[in-house]
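Q: With the sequence up front, the predicted model follows.
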Amino acid sequence: MQQRDVDGAANPLKGPLTQSAMSSLQGQRHANEQFVARPQCTTTVTSNPPVGAKATSVTVTVTAKCSAEVYDQNGAQAIAANLLKSEAATSPGPGYALAGNVVTTVTQATAGSNGTVTLLVKAEGIWVYQFSTAYKMQLAKLIAGKSQSEANALLLGQVGVEKVDSISLSGGGNALPADASQITIVVLNVPGLQGSPTPTGSPGSGTPTSTTSSPVPRPSPSSVPGK
């Protein structure tokens, strides 16, 4: 029996078996898991009796195996979102609240040689200062009796004020009313980020990873003349 006899029996089986192993691997992956990289598949061929032996018949066995590293995508995104929220508690700090959702995206996943997986996760959110009725009255008192330019400069120096769209004066004149109760502070709505919210996960100290493999063997009886 020669190698070409074994190859002739095994080669037609390699493609279908590899596809079957890949499908089995996909079935083992949980809904929240993503592959770190494209799964790697290999095939192994054995014969009984081995190549070089004389035989009137031979059994060729083809085994296909696919394996890949996976990571918990929901868990990774939840960790990144919580880290961003923790940072926002300090900067911008108290008085600010999240508008809309935190949006996270895994931008890169790399498997290390020691079984670890390194992830780069982009987390974004918009925090908006909360203007209470008391704070708006405080601002009104600050700019009471001031000119438009003076009021604009004063407001821009206050906590939570990013920009002043306009200052409108009614009844003519160049200055705001001296009575703060006659001044209305209007806070414009700031929409949150567009995009899907970060999925709920069970964030821990790290992101779990695992190696999944799916071997699929199939014997192929083949009769060849003795050599």
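A: Sure, I can see it. Every value quoted in this text rests on a predicted model; they were computed, and no experiment measured them.

Q: alpha carbons only for contacts and neighbour counts from here, please
A: Will do.

Q: what's the neighbour count on residue 121?
A: Residue 121: 18 surrounding residues under other CA atoms under 10 Å.

Q: Just to be sure, it is in a strand?
A: Yes - read with DSSP: H, G, I helix; E, B strand; the rest coil, residue 121 is one of the residues of a strand.

Q: Please tell me I have it right and residue 6 contacts residue 44.
A: No - contact between residue 6 and residue 44 fails when scored by CA atoms under 8 Å: they sit 11.8 Å apart.

Q: With neighbour numbers in mind, choose between those two.
A: residue 6 (23 against 13).

Q: From residue 33, how far out is the more buried one?
A: Taking CA to CA, to the nearest Å as the measure, residue 6 falls 39 Å from residue 33.

Q: Please name every helix or strand in contact with the helix or strand where residue 84 lies.
A: For residue 84, the element it lies in under DSSP states H and E is helix 73-88. Helix 73-88 sits against strand 33-35, strand 96-111, strand 117-129, with contacts defined as 3 or more CA pairs under 8 Å, 6 or more residues apart in numbering; DSSP states H and E.

Q: want to compare, so here's the second one:
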Amino acid sequence: MSGSLRQRQKDDRRLRMIHAALELFDEYGFSEVGVVDIAERIGMSYRTIYRYFPSKEDVLLGLVIEGNHAFLDRVGERLGEGPLLVTFTDAMTEALEELSERVGEDAIRTMSEQIDRVESVRARALLHSADMRDRLAALVERHPEYGAERHSEIHLAVGVFGAVAAEAQRRWRSAPSAEGSLAGEFRAVMAGLPAVLPSSPEAAY
């Protein structure tokens, strides 16, 4: 079996676990569902679940983690092609569009709603987000076009992107579930940035 085929099978198995968990959490509530229940839903051993995820909290965050990995991969491929914020936004929207195609926008929304309901998972999600931003800054600093000497510029771009991400998620969560996508909201927020930024540094004072 080729490595790529084996990896696709692992990815498919992981997505089956995540889908089953999201369905169960939505039906019964996070606290009422155990790893054994997830395993039974898809006809697997609970030990198999634990080979992929350390806990049911990590199953719930599975799509977040997959999306972050895909985002960082795409940033790495695009660095140096344009302004950092554009690179970040293009990479994130592509990662989200691919994730939506694979699992569906409803699954992403269900995951987001479940994370909001469970304080321990919400706290873990915030840690994942902070780690992703640190890894993003480190990735940019390693690129020949940037480097550690542009540390402040890089962290400013990462911070602004974090604000864009927060606003995109806020808009997406408040919209009716049948309307729009999270990727679309990212693009919309980025498109609106020129309207709230000064045209020159002097215009800010």
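A: Now that the structure is in, tell me what you want to look at. None of the values given here were measured: they were computed from a predicted structure.

Q: TM-score of the superposed pair?
A: Once superposed, the chains reach a TM-score of 0.21 (TM-score structural alignment, normalised by the length of structure 2), with 66 aligned residues with a CA RMSD of 5.4 Å.

Q: And the strands in structure 1?
A: 33-35, 40-48, 58-72, 96-111, 117-129, 209-222 (DSSP state E).

Q: Select, out of the helices and strands packed on helix 73-88 of structure 1, the one closest to residue 26 of structure 1.
A: Nearest of these to residue 26 of structure 1, taken as CA to CA: strand 33-35 at 9.5 Å.

Q: how close does residue 60 of structure 1 sit to residue 17 of structure 1?
A: 14 Å.

Q: Sticking with the residue nearest to residue 65 of structure 2 when sequence neighbours are not counted, tell me its helix or strand.
A: Closest residue in space to residue 65 of structure 2, ignoring its immediate chain neighbours: residue 128 at 7.7 Å, by CA to CA, 6 or more residues apart in numbering. Using DSSP H and E, the element containing residue 128 of structure 2 is helix 119-141.

Q: Which helix or strand lies directly C-terminal to that helix?
A: helix 151-174.

Q: List the buried residues of that next one.
A: Within helix 151-174 of structure 2, the residues that count as buried by 16 or more other CA atoms under 10 Å are 154, 155, 157, 158, 161, 164, 165, 167, 168, 169, 171, 172.

Q: Output these as JSON lines; include the columns distance to residue 85 of structure 2.
A: Formatted as JSON lines, the buried residues of helix 151-174 of structure 2 follow (distance: CA to CA, whole Å):
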{"residue": "154", "distance to residue 85 of structure 2": "10"}
{"residue": "155", "distance to residue 85 of structure 2": "11"}
{"residue": "157", "distance to residue 85 of structure 2": "6"}
{"residue": "158", "distance to residue 85 of structure 2": "8"}
{"residue": "161", "distance to residue 85 of structure 2": "6"}
{"residue": "164", "distance to residue 85 of structure 2": "10"}
{"residue": "165", "distance to residue 85 of structure 2": "11"}
{"residue": "167", "distance to residue 85 of structure 2": "15"}
{"residue": "168", "distance to residue 85 of structure 2": "14"}
{"residue": "169", "distance to residue 85 of structure 2": "17"}
{"residue": "171", "distance to residue 85 of structure 2": "19"}
{"residue": "172", "distance to residue 85 of structure 2": "20"}
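
Q: these two touch, right, residue 48 of structure 1 and residue 6?
A: No - using CA under 8 Å, residue 48 of structure 1 is not in contact with residue 6; the gap is 9.9 Å.
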